[in-house]
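A.B. asks: Can you look at this prediction? I've put the sequence above it.
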Amino acid sequence: MKTENSIDIVITWVDGNDPEWRSEKNKTRYGKEQLAETDDREERFRDWENLRYWFRGIENCAPWVRKVHFVTWGHLPKWLNTKHPKLNIVRHTDYIPPGFLPTFNSHTIEWNMHRIPGLSEQFVYFNDDMFLLKRTGETDFFRNGLPVDMLALQPDVANVDNPVMPYIYLNNAFEIAFPEKSAYEIF
């Protein structure tokens, strides 16, 4: 059931130390369908053990959040209270079409988020290394049902000195330039 007047959070998480996950990932690492080299460094999948702080940040800084959709390959932190009423555990198999599974590609995981069962029409996406550090309100993210901010990835912008991140994040530009308007009103 999708809702229109509530805001959810989607967070993706992986435990790169999980031996079962590693085994599955290694089976697909050099598959025949892989068209290009990928960034497969250990730090991309490492669990930095700071997820408790992420949840604490949401609890303290955004208590208005309706649900937290915790997207995972299938493993969970041992300490996670899976019975919390605001928590929805979402495995890749719960929302990604079978033809794209198994996946270890963040784009596949992100591009299918709209398929998460019960996800609100309005949601905010977090990686597990993005934290809320001060109190926020719903209007920091949505106004009149529209997002107030947007993120643009510019893959063609030259950043040749860094082959891992050859793009530039453009974020908050609209909020700074036009605090009274949403990005969608500008275009």
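C.D. replies: Yep, that arrived.

A.B. asks: When you work out contacts or count neighbours from here on, use the C-alpha atoms and nothing else.
C.D. replies: Noted.

A.B. asks: and the closest residue to Phe45 other than its chain neighbours, how many neighbours?
C.D. replies: Distances taken as C-alpha to C-alpha, 6 or more residues apart in numbering place Gly16 nearest to Phe45, at 4.7 Å, with adjacent residues excluded. Gly16 has 18 neighbours, counted by other C-alpha atoms under 10 Å.

A.B. asks: Which helix or which strand is home to Gly16?
C.D. replies: Using DSSP states H and E, Gly16 maps to neither a helix nor a strand.

A.B. asks: Look up how far Asn50 lies from the residue of the chain positioned farthest from its centre.
C.D. replies: Each residue of the chain has a distance to the centre, and by C-alpha atoms, centre = their mean the biggest one is for Lys32: 27.4 Å. Distance check for Lys32 against Asn50: by C-alpha to C-alpha, to the nearest Å, it reads 35 Å.

A.B. asks: Check Arg91 too.
C.D. replies: According to C-alpha to C-alpha, Arg91 and Asn50 sit 20 Å apart.

A.B. asks: same thing with Phe187?
C.D. replies: 38 Å.

A.B. asks: want to compare, so here's the second one:
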Amino acid sequence: MALSTNRSPQDTLKIAQVRSANVDGTWAIANKAGIAYSHDPVLGVSVVSKSDWGRLAEELSSSEFKMVKIDSVAASYGALQVWSVQTPRFDNARAQRRHSGLGAIWAVYSDEKSSVPDIQDFTEPVDAVYTWVDSSDPDWQTSYSQFKNSVPAAGSHPTSRDIARYTSRDELKYSLRSLEMNMPWIRQIYLVTAGQTPKWLDTSNTKIKVIDHAEIFESPEDCLPTFNSHAIETQISRISGLSEHFIYVNDDIFFGRPMSPNVFFTGSGSVKYSLAKAHYAEASNPRLAVNLAAKLNAELIEAKYGKTTARKFKHVAHPQRRSIHKLINKAFSAEVQETAKHKFRHVNDVSVPSALAHYVAAAEGVGVPADIDYAYVDLGGNHLPMNLYRLVRGRGMQMFCLNEVASVSENEKRGQLAKRVLDDLFPYKSSFEK
């Protein structure tokens, strides 16, 4: 495929087209040289032996393909090396690494070694669940104002009614781009909304399904409408067709380099959660919603399992098991039902996918802590330009978060700067965009 550079990539190409051009190009080189290889259609990885890779790498180099070595976790525990191979016709040398998810991914195995999955590889289907709201929707704003004024504030978290918490900067669009670039093996994406659909979303793409809150809440007449993410999160396991293993993603989370399911699950299917260094009991502001929920989560864990909890979790994409959510809904039904009924964040909320599910998974023997290469950037914090610069010029984080702890509307330039960074990191449209 010839890749035009006359216009910006956003106008001309999608992620799948760029990746297909790279894959087809490398296969053509391998076929011409008589080099044997195989392909994993789920992971999107081409597989070759060590000795054949040596020959193929020479052929690719002579044809001006650029090869970037990436983490072996992008493919399999059995791989010796993993490479992203890209034609230079659409990207510059400096961008090769940060756009490695667009390349043809080649996994190199020992000679005569079988390319079947390693015993430590996770190979079951994995779905992704996003929650999203369009706060610019007039109908949503009317409903928000109505319930903000009519629902008693007693017990609500002080920041729960700040409309700045719902501000959208098209993060979802870029998060989906990052997912398609770096995790093409995701089977199905579910977008949970308040009856809303992003204007740019291509609803004809069957890989993504928009789910209305009313479809999943057990008692919609008592709980909806809701403006509480904790409430919505208690219900996500009720999505029809959701796989046992799934990843819960906030729209301010982005995936920075190619990853396989092994980043999120063990070979036997246990979840790999990311502990933060901070202890919630030592938080400088114990009244923050995350710390209040952590305290309640700890009380529930101690009551059921006779053990306590201390550490918080990083703000990353959270691997989940649907069966753990069902166990939580049964074991802590009163707390879950109360949280589901809180229309705004409440001091008595539990936080299910981002914390309680990890604690319960650990207690049940199906959850383990794991290190994640991760960056957290507060759009309202100090040194924002430098922190964003590191994202663009670094080797690429497995995950990063662009969060807005407080409203930055007084300095819109910060939001514009973040959008320019996202355009640079994820310049091509996903298949989910019109």
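C.D. replies: Nice, thanks for sending it over. Small disclaimer: the values here were computed from a predicted structure and weren't measured.

A.B. asks: Got a TM-score for the two of them?
C.D. replies: The TM-score (TM-score structural alignment, normalised by the length of structure 1) is 0.80; 174 aligned residues with a C-alpha RMSD of 2.9 Å.

A.B. asks: between Arg91 and Asn50 of structure 1, which one's more packed in?
C.D. replies: Arg91 (17 against 11).

A.B. asks: Give the equivalent position in structure 2 for the more buried one.
C.D. replies: Using TM-score structural alignment as the criterion, Arg91 of structure 1 maps onto Asp212 of structure 2.

A.B. asks: Onto which residues of structure 1 does stretch 86-94 of structure 2 map?
C.D. replies: Counting by TM-score structural alignment, stretch 86-94 of structure 2 lines up with no residues of structure 1.

A.B. asks: whoops, stretch 232-252 of structure 2 was the one
C.D. replies: Under TM-score structural alignment, the match for stretch 232-252 of structure 2 is residues 109-129.

A.B. asks: Equivalent analysis for stretch 376-391 of structure 2, please.
C.D. replies: Alignment note (TM-score structural alignment): stretch 376-391 of structure 2 is unmatched in structure 1.

A.B. asks: how much space is there between the alignment partner in structure 1 of Ser156 of structure 2 and Trp13 of structure 1?
C.D. replies: Mapped onto structure 1 by TM-score structural alignment, Ser156 of structure 2 lines up with Glu37. Note on Glu37 of structure 1: its distance to Trp13 of structure 1, by C-alpha to C-alpha, is 22 Å.

A.B. asks: now swap in Asp47 of structure 1 and tell me
C.D. replies: 8 Å.

A.B. asks: now Trp64 of structure 1
C.D. replies: Trp64 of structure 1 is 22 Å from Trp13 of structure 1, by C-alpha to C-alpha.

A.B. asks: How far off centre is stretch 73-80 of structure 1?
C.D. replies: Its chain's average C-alpha position is 16 Å from that of stretch 73-80 of structure 1, according to C-alpha atoms, centre = their mean, to the nearest Å.

A.B. asks: whereabouts in structure 2 does it align?
C.D. replies: Against structure 2, stretch 73-80 of structure 1 falls on residues 194-201 (TM-score structural alignment).

A.B. asks: gap between the two ends of that stretch?
C.D. replies: From its first residue to its last, stretch 194-201 of structure 2 covers 15 Å (C-alpha to C-alpha).

A.B. asks: And that stretch, what's buried?
C.D. replies: The neighbour-count check on stretch 194-201 of structure 2 (16 or more other C-alpha atoms under 10 Å) flags 194, 196-198, 201 as buried.

A.B. asks: do stretch 115-123 of structure 1 as well
C.D. replies: Neighbour-count burial for stretch 115-123 of structure 1, counted by 16+ other C-alpha under 10 Å, picks out 116, 119-120, 122-123.

A.B. asks: I'd like those as CSV, with secondary structure appended.
C.D. replies: Conversion of the buried residues of stretch 115-123 of structure 1 to CSV gives the following (DSSP: H, G, I helix; E, B strand; the rest coil):
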residue, secondary structure
Ile116, coil
Leu119, coil
Ser120, coil
Gln122, strand
Phe123, strand
